[in-house]
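Asks: kindly return the folded structure for what I paste below:
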Amino acid sequence: MTIPFELPQEDRKLSPVTGYTRAHWEAVADGLLGAAWRWATPRGALLDLPGAPSVSGVRSDGLEGYARTLLAAAFRVAGADGKDPHGWLDRYAEGLAAGTATPGRDDAESWPLILDHHVQGQPMVESASVALGLTLTRRWLWDRLDDGVRERTESWLRGALTHTPAPNNWYLFPFTVASFLEAVGRGDAATARARERALGLMETWYRGDGWYADGDGRSFDHYNGWALHLYPMLHAHLSGDAELLARFGPRLREHLEGFSLLFAGDGAPVHFGRSLTYRFAATAAVGVGALTGHTPLSPGASRRLASGSLRYFLDRGAVTDQGLLSLGWHGPHAATLQNYSGPASPYWASKGFVALLAPEDHPLWTATEEAAPSEGPDRVLALPAPGLLVQSTGADGIVRLHNHGSDQIPPHAGEAASQEDAHYSRHAYSTHTGPTSLTNVPDNHLAVEVGGARSVRRRILPLGAGHGDGWGWAASWHRPVFPSGAPMVPGLRVESVTVARGRHELRVHRVVGAPPGAHVSLTGWATDALASELTGLHGWAERDAVRAPQGTAYEPWVRVPRLTAPVEGTGVFAALATLGGTAAEAAPADAVTEVTYADGELRVTWTDGPTTVITFTPVSVRCE
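Replies: Have a look, this model is predicted:
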């Protein structure tokens, strides 16, 4: 699709895959900024982009427009060592003066106050973008402000230090505010407290394999890259804190070992978790790794991932004909959003421009593009800490993420069905498909049906994960939860195992404690454009396909393959799922020669020789 601003000519010698160079990144930043500023208030304190307001209201959304575009401008100007040909920083300086003049007042320019997260708390999120933007551009913006504006800005920012964040990555927002205030000589006990509090929480949230939980539960998603790694690493890098770099740098490197595999051959990030409208912000960790040197990727591979993701969205309609980032994935897509998503929310994509902090002569921009990790041979990678299994196939560039550990439910919360979240509850996600909406049949889902009520998967408890040569597995269990009004079934549980080999996914589920008259159903990948096959190997009785007319973020209308069977007491069910390729390639006759289940042991013999052996109580998986 055509974007409404001009880009430089492609350079297929330096960037043989994407054609994008550093100049393209600067041009995209300038184009997005120019379009957004057409909707600024007279003095530029608020950018009131067109669209329906978020739950936080129009004024908060306007601050969001200012703060998130400031990030893009800051990365753009700081990366150019202060060169600001479009005069972006003059506009943000005027907006800062106007917004902080009378905070909380209901007029054309005043910013909302920073309050507790449960009391219109969104301004706390934006305070971090303001603080980081001021940190990056200190020499050309902050240092040139008059004393009165600096005092008022500090006073407004301190609201983030004295109010309560949400119990997750939000604690990094006052951390970032504190980092800025200390950098400009305005630190005190409150800034030290906010900084140490966040650093302490980061240690409790770190679970291994380079992954942090987003809070005290088991929420693992793109917030790892664009928040939990980004803010501490930028603080350590910009402040020159060698001790923190030594702590957080190796974790970022380990994170990128697995996370870099979650980008398809066409540049798409895996469609998983909340806030997906931030789009190419998913490459923020890649950019920070390249900038600081804490990355396992070569410079050419890092740029391939970053530029590939940027181009993926630009080519597929993420930018409207007005030059604005839309609320959605490719184009507008309501089911991708959360209630906190407002017209300016997509501009957290600005975090992807962190790569511009690497100057023109940095290897990130001078090295020749190399293949992305998913573009090589087929790979399977188990990440036991977050309970994720990554599967990529080089022939079609598709990456699949099998979720056996991320559920976004805090430890203190219940498992009410009303909280079902399609971006976490499904068993699998990919770079080429999205989850179906909550009003349509769920894709990649194992449901127990009792009295006509279909269960949902909420809290996910991992049972292990591992990988060998060309294969891998992950397992979990969950307690089926039924919609409001349906009875809970004591003792009912589902244990699930995914084994990935090549393009094939062996999906095994053991249902325990099913009451008389219960049924079980399993669905596969939701798509009408790609081949999606789901074939029963053991326990299944019927096979059909269900339509999901609301579609996904990728397609306006999709089919979902489905298997069904009756179940009572304990039942073991095995199926083979595939995405991509052709229906013939997906047929089990071509992949599996024998399936047996006896004495609590399921044995699946593959056509190319090995046998996968799965046992329960406890769950174990081995290859013979």
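
Asks: alpha carbons only for contacts and neighbour counts from here, please
Replies: Fine.

Asks: leaving out sequence neighbours, find the closest residue to the residue sitting nearest the centre point of the chain.
Replies: Centrality entry for the chain: nearest residue to the mean C-alpha point is His222, 2.6 Å, by C-alpha atoms, centre = their mean. Spatial nearest neighbour of His222, chain neighbours left out: Ala282 (6.3 Å); criterion: C-alpha to C-alpha, 6 or more residues apart in numbering.

Asks: do Leu89 as well
Replies: Nearest non-adjacent residue to Leu89, counting by C-alpha to C-alpha, 6+ apart: Leu141, 6.4 Å away.

Asks: hang on, the earlier thing: does the residue nearest to the centre of the chain touch Ala284 like I think?
Replies: No: counting by C-alpha atoms under 8 Å, His222 stays clear of Ala284, with 9.8 Å between them.

Asks: to compare against the first, here's the next sequence to fold:
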Amino acid sequence: MMNDVLNIGSRSDFVTLMFQILNPLKPYYTKEKAGLKIGYTSAHYEEKSAQMEGFSRPLWALAPFFAGGGKDDAFDEIYRNGIIAGTNPKSPEYWGKCHDYDQRFVEMAAISFSLLLIPDKLWAPLTDQQKGDFADWLNEINRHECCSCNWMFFKVMVNVALQSVGMPYDQKQMDESLDFIDSCYRENGWYVDGDNGQVDYYVPFGMHYYGIMYAMFMKEIDPVRSERFIERAKLFGKEFAYWFAQDGSALPYGRSLTYRFAQCSFYSICIAAGIEPLPKAVMKGIIMRHLRYWMEKPIFDNAGILTIGYCYPNLSMSESYNAPGSPYWSMKTFAVLLLDENNEFWKIKEEKLPELDNLKCIRYADMIVQRINGAVTAYPGGRLIEHQHTHTEEKYSKYAYSTKYGFSVMHSQVTMAEAAPDSTLAFEVFGHVFVRAQAHDFKVMEDRIISNWSPIEGIDVCSTIIPTKNGHKRIHVIKSKYDCIAHDTGFAVPIDSDIDQECKMICIDGNGKNEILKADPNTNLIASKTVIPMITYEIHKGENYIETMIENM
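Replies: Model prediction:
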């Protein structure tokens, strides 16, 4: 098992694991090595871009590996030849001219990171013509619009890379992009992801990861901004630790969860850059436990290829931008390989998480985080933005998200089984199932969350979520123009579980009765077959008051 190499935490352990993950890819590079074809499912962008994505993402691990003194002739040759072919307009594998909001801009980040770390492999061996082609292709990002979110960092990193090798770059666009990133900053280390307006994993593996990269390479040229990024990372890392459970799992919340073990990559880039929001031994423990957690899951296919999904292969939970190569974003966690084998980090013994509060209001993440028996439950305020990506409602708008139980995504709104509405208040009306999506407003306090929302015109709900010692209490005031049914649902638990020992539902006030919903298979991110305990209420026209207790053991 891949987990067998993670007992000590030496550099050789990480290198062995990296090759166990990446070596299965070697037969699937295209003839001139500029693409990687590992599957037949589609994303919304062109197939050539999908294959280019598959090519680029392993570089998040390979570039630090080479920069830290590693050697692998096969990957060395693949990536040098692939970049030459991909940026040569005369090559049949040319990556092509870009357009506004192009997926290829995302992949330029890994290539720019690699150009900064290993110019001796990806730049020095090239002819002047090849260097010109490479630089011209990267400059495509300066000729087009990027999405107003973490993507603005891609313009920054491309221009930093071009500057580092003495090629023309666009200082104005770099400055404008950096100003936009600053506008996304909240407080205490937390950003929102631009126009998406959400706090999710794009804060650690997007905003902070790239900010730290910038500081690593620009500290002499731009010391003020570099120090600002470092200080923000130090603040963030202290509260981000609350998203990790005792068993190494991280909070399943938000989009892009198919990037799996990139969830801890923030701590990896901190270690690589010499930044200590937490002691090194604690950060090493977070990384080690997290990798062990993932390597125990069936996330690879029979050929050893990472699949789209979460704790098992699952296209249902994916976004429209997930192509077969997308999960290799996970390789960001191997940034620690930038440290050579003599670095003290490899000798440090991993430590447990520090003593964390059992209940923590993370104000600038708009959530309360609770720890029960080592597991993490987060209670987010809700979502104020409109629908943005696939399953936005399920990924941001439930009452609770759990490292132990994950969350479920809808197959359809026609039946309760297909809707699989866990950790929410689900209304059955007009032959469909409706749940909380965009909230009218919400308020996150130290001990509770209040949100006002409407599942459908004619029904208005005020929900109050109050964490308790063993779970949480929900109070709902419902004003309805219709007689209908409402289900206050608990976590989706594995189908063979003792439900009351996992998630006990208690009706405190109202006409509720206990029921068990057998959800459609493959709706939950962690367990492929689940049941959902719930309290079912009859809702009448007018004002209704219901109260439910949820105890998760």
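
Asks: how many neighbours does the residue nearest to His222 of the first structure have?
Replies: Ala282 of the first structure: 31 surrounding residues under other C-alpha atoms under 10 Å.

Asks: thinking again about what came up before, show me the contacts for the residue nearest to the centre of the first structure.
Replies: Shown in contact with His222 of the first structure (C-alpha atoms under 8 Å, 6 or more residues apart in numbering): 272-274, 282.

Asks: the stretch 201-350 of the second structure: helices as residue ranges?
Replies: 209-218, 223-240, 265-273, 280-295 (DSSP state H, counting those that start in this stretch).

Asks: so what corresponds to Leu162 of the second structure in the first structure?
Replies: Alignment note (TM-score structural alignment): Leu162 of the second structure maps to Leu181 of the first structure.

Asks: let me know the secondary structure of the closest residue to that match other than its chain neighbours.
Replies: Using C-alpha to C-alpha, 6+ apart and skipping the chain neighbours, the partner closest in space to Leu181 of the first structure is Gly187 (5.5 Å). Here Gly187 of the first structure takes the coil state, with states given by DSSP: H, G, I helix; E, B strand; the rest coil.

Asks: repeat for the one 5 residues further on
Replies: Following three-state DSSP, Ala192 of the first structure is assigned to helix.

Asks: give me the neighbour count for the nearest residue to it once chain neighbours are set aside.
Replies: Spatially, and ignoring its direct neighbours in sequence, Ala192 of the first structure is nearest to Ala178 (7.2 Å; C-alpha to C-alpha, 6+ apart). Ala178 of the first structure is flanked by 27 other residues according to other C-alpha under 10 Å.

Asks: let's see if you can find the most crowded of the contacts of His222 of the first structure.
Replies: Per-residue neighbour counts (other C-alpha under 10 Å) across the contacts of His222 of the first structure peak at Ala282, which has 31 neighbours.

Asks: that residue matches what in the second structure?
Replies: Per TM-score structural alignment, Ala282 of the first structure is aligned with Gln263.

Asks: is it true that its match touches Ser249?
Replies: No: between Gln263 of the second structure and Ser249 there is no contact under C-alpha under 8 Å: 9.1 Å.

Asks: from Arg253 of the first structure, how far off is Arg247 of the first structure?
Replies: 11 Å (C-alpha to C-alpha, to the nearest Å).

Asks: tell me which of those two has more neighbours.
Replies: Arg253 (22 against 13).

Asks: would you agree the more buried one is in contact with Val288?
Replies: No: applying C-alpha under 8 Å, one finds Arg253 of the first structure not in contact with Val288, separated by 10.2 Å.

Asks: mutual contacts of these two, please.
Replies: What both Arg253 of the first structure and Val288 touch, as defined by C-alpha under 8 Å, 6+ apart, is the set His294.

Asks: out of the helices of the stretch 201-350 of the second structure, deepest packed?
Replies: Mean neighbours per residue, mean count of other C-alpha atoms under 10 Å, is largest over the helices of the stretch 201-350 of the second structure for helix 265-273, with a mean of 25.

Asks: and the angle from that helix to helix 223-240?
Replies: Here the directions of helix 265-273 of the second structure and helix 223-240 differ by 130 degrees (axes from the mean of the first three to the mean of the last three C-alpha atoms, to 10 degrees).

Asks: counting by contacts, list what helix 265-273 of the second structure packs against.
Replies: With contacts defined as 3 or more C-alpha pairs under 8 Å, 6 or more residues apart in numbering; DSSP states H and E, helix 265-273 of the second structure has these neighbours: helix 209-218, helix 280-295.
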